[in-house]
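Engineer: Okay, sequence plus prediction incoming.
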Amino acid sequence: MVRDIAKEIESAVVPEDAIAVWALGQCGFVLKSAACTVGIDLYLSDSVYEKYGAPWSRTAPPPIAPEALPPLDAVLCTHHHDDHMDDATLRALRTKASTTFVAPRAHLSLMRDFGLDERRLAGMNHGETLRLPGVEIKAFAAMHDTFERDEAGNHRFLGYTFRFGGFTVYHAGDTIGFPELPEWIRPENVDAAFVPINGRDYRRTAANIVGNMNYREAADLAADIGAGVVVPMHYGIFRHNDENPAYFVDYIYQTYPELPFRLPRLGERFILWK
């Protein structure tokens, strides 16, 4: 039986103390609360392979075409890399008239290049808060190997917290661990943390593939910030820039047996409760 993800998103009724989540691949998710629906880092094309060729082919097709998504209240991008700020996906979503598009202020020019309406764009930088109907969004600098800023001092890589009423989500974007990060995020009292696990190594660095936390660092961060549940991401789409999520599960089992986790499959819907 083929699932209709768009219908699932539209018809889901979510309690006040929970969120519904659709895992759409890489770092891409749709989050639905009782009050609003947002997407983040949606990579629903094969544009990376189309631009750069091998070895950037997807291991599986997108679970839904971007134009098939129902209207979203907001679509966020954590940074400018093509599997997070995908022009093919964003161009398809620009027809959704109710959507606000949020990105690092350092990359708003790229969003404009994709044909997105200036009146529906919102730029953010570290420490800033954006309030939209049903959700409060706060931006935190990410260190995708290093901090990078534009000429105006705006961070090029961000993570976000989403406060949906009484439920708070942290999406780390692409980042390595660094001492300030748990100090910034811990006061947010995160109910669910979405963290990358694909790591970094000599071979990928030599190929100019920018690194992230590995599975141990990701679990350590979730524990350090007191997350209610941790969800790994950034695996399963590109074989040469991947990690086995079973290592993440085993490390949690051995090191943080009290830390709940959810290991999503591509296209899966699940509910997170407070």
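Structural biologist: Received the coordinates, thanks.
Engineer: CA atoms for contacts and neighbours, from now on please.
Structural biologist: Will do.
Engineer: for the residue nearest to residue 256 when sequence neighbours are not counted, helix, strand, or coil?
Structural biologist: Nearest residue to residue 256 in three dimensions, chain neighbours excluded: residue 223, at 7.5 Å (C-alpha to C-alpha, 6 or more residues apart in numbering). When the structure is split into helix, strand and coil by DSSP: H, G, I helix; E, B strand; the rest coil, residue 223 lands in helix.
Engineer: Distance check, residue 223 against residue 210.
Structural biologist: Distance, residue 223 to residue 210, using C-alpha to C-alpha, to the nearest Å: 24 Å.
Engineer: One more to weigh against that first structure:
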Amino acid sequence: MAAGKKAANRYYSGPPSNHFDGTLFFNPGGQLPGRFADVLKWQFNGQRAKWPAADPSPFPQAKPATKIEGADLTVTMVGHSTLLVQTAGLNILTDPVWSQRASPFSFAGPKRVNPPGIAFADLPPIDLVLVSHNHYDHLDLAALRQLKAGHDPLVVTPLGNDVLIRAAVPSMRLSAHDWGDRVEIGTGVFIHIEPAHHWSARAARDRRMALWAGFVIETPGGRIYFAGDTGFHDGINYRLLAEKHGGFRFAILPIGAYEPRWFMAPQHQNPEEAVQGMKLCNAAHAAGCHWGTFQLTDEPIDEPTLKLAEALDAEGVPSERFRALRPGEVWDVP
């Protein structure tokens, strides 16, 4: 990993581990993100599908209940990888993004083609936020500022992201952890920080300085898995989760931003791999995320849903078990 070192880590310092070389994080037995030459090859391949400027959801903006008690589980899609998970009296947001662009700029970069499935003013009191990594389509500092001002939630995130968030939102309540850590939230709820096969960067010179992760939410009503952003990586992490946790009532799995495969496969799984992942981790139900809101890659806007339906049919999995959620869609999970 030494070849990737160019500067001291500005976000984290700690002892080496099986996924940290003393300066940078990495995927054990996995692949590094593409080189700049590979990025140029992809950007100029001429195969990028044209997305519509607007693609409204068929569902109206949701107005969630204040709380969902006990073992009941309600999930509402906001957009991309942002979902509201309500169970055990807690309101949990995954990778909250309300900005118009997934970009460091307000005038350029991937632009939202549909409004958030919940208007920010209609959010119930948010108790907990899970931030999987620091890419702009997952870490929206403006949204975190708003959440701090109006809700003051606890933010649980992998190592190093706390430094970046604290610099922008100094009073944010933060809890930063390594893979394998377990955090008690209360009311019988625990958060497990688990491996994902991905990478991190906010700019050109901080690649892999902050860790990336998925999360397992352990609740009285069952376990919930939020994969964050991940490549399939031969299903290694899915098998690990099944072995460690036994299975899941519900999983939130990425199904988009996967073309071209020669470039994206190590970091972004496709719908077929998501279905394999659902089966490998023993999830009873799953929601597809990371599609249909920001155009990040080459595939057409509706291809993930079509490929998901084909994969479910090929694997004999009923379509009601794995749904590609649209903004505003609400699922009362069995």
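Structural biologist: That came in fine, so what should we check first? Just so it is clear, the model here is predicted, and its values are computed rather than measured.
Engineer: if I read this right, the residue nearest to residue 256 of the first structure contacts residue 257, doesn't it?
Structural biologist: No - shown here, residue 223 of the first structure and residue 257 do not form a contact pair, counting by C-alpha atoms under 8 Å, at 10.5 Å.
Engineer: The two: which is more packed in?
Structural biologist: When neighbours are counted by other C-alpha atoms under 10 Å, residue 223 comes out ahead of the other of residue 223 of the first structure and residue 257, with 22 against 12.
Engineer: what lines up against the more buried one once you look at the second structure?
Structural biologist: Residue 223 of the first structure maps onto residue 279 in the second structure, with residues paired by TM-score structural alignment.
Engineer: First-to-last residue distance for stretch 59-79 of the second structure?
Structural biologist: By C-alpha to C-alpha, one end of stretch 59-79 of the second structure lies 12 Å from the other end.
Engineer: So which bits of it are buried?
Structural biologist: Taking 16 or more other C-alpha atoms under 10 Å as the neighbour-count basis, stretch 59-79 of the second structure is seen to contain the buried residues 61-64, 67-68, 72-79.
Engineer: which SSE is the residue nearest to the spatial centre of the second structure in?
Structural biologist: Central residue check for the second structure by C-alpha atoms, centre = their mean: the C-alpha nearest the mean position is that of residue 228, 2.7 Å away. Of the helices and strands defined by DSSP states H and E, none includes residue 228 of the second structure.
Engineer: For the aligned residue in the second structure for residue 248 of the first structure, give me its contacts.
Structural biologist: Under the alignment (TM-score structural alignment), residue 248 of the first structure pairs with residue 308 in the second structure. With C-alpha atoms under 8 Å, 6 or more residues apart in numbering as the criterion, the residues that contact residue 308 of the second structure are 255, 271-272, 275, 324.
Engineer: Narrow those to the ones also in contact in the first structure, please.
Structural biologist: Mapped onto the first structure and checked by both residues aligned by TM-score structural alignment, their matches' C-alpha atoms under 8 Å, those keep the contacts 255, 271-272, 275.
Engineer: so can I have JSON lines of those showing secondary structure, neighbour count and distance to residue 130 of the second structure?
Structural biologist: Rendered in JSON lines, the data for those read as follows (DSSP: H, G, I helix; E, B strand; the rest coil; neighbours: other C-alpha atoms under 10 Å; distance: C-alpha to C-alpha, whole Å):
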{"residue": "255", "secondary structure": "coil", "neighbour count": "28", "distance to residue 130 of the second structure": "19"}
{"residue": "271", "secondary structure": "helix", "neighbour count": "27", "distance to residue 130 of the second structure": "23"}
{"residue": "272", "secondary structure": "helix", "neighbour count": "19", "distance to residue 130 of the second structure": "26"}
{"residue": "275", "secondary structure": "helix", "neighbour count": "24", "distance to residue 130 of the second structure": "23"}
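Engineer: Using a markdown table, please lay out those together with distance to residue 177 of the second structure.
Structural biologist: Written out in a markdown table, the entries for these read as follows (distance: C-alpha to C-alpha, whole Å):
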| residue | distance to residue 177 of the second structure |
| --- | --- |
| 255 | 26 |
| 271 | 29 |
| 272 | 30 |
| 275 | 28 |
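Engineer: Give the helix, strand or coil label for the aligned partner of residue 23 of the first structure in the second structure.
Structural biologist: Using TM-score structural alignment to pair residues, one finds that residue 23 of the first structure aligns to residue 77 in the second structure. In three-state terms, and counting by three-state DSSP, residue 77 of the second structure is strand.
Engineer: Assess the claim that residue 77 of the second structure and residue 119 are in contact.
Structural biologist: No - assessed by C-alpha under 8 Å, residue 77 of the second structure is found out of contact with residue 119, at 11.5 Å.
Engineer: Could you check which residue of the second structure pairs with residue 163 of the first structure?
Structural biologist: Under TM-score structural alignment, residue 163 of the first structure pairs with residue 218 in the second structure.
Engineer: count of neighbours near its match?
Structural biologist: Other residues within reach of residue 218 of the second structure, judged by other C-alpha under 10 Å, total 20.
Engineer: in what helix or strand does it lie?
Structural biologist: In the assignment (DSSP H and E), residue 218 of the second structure maps to strand 214-219.
Engineer: circling back: next, find the distance separating the match of residue 248 of the first structure from residue 260 of the second structure.
Structural biologist: Residue 308 of the second structure sits at a distance of 17 Å from residue 260 of the second structure (criterion: C-alpha to C-alpha).
Engineer: likewise residue 178 of the second structure?
Structural biologist: 31 Å.
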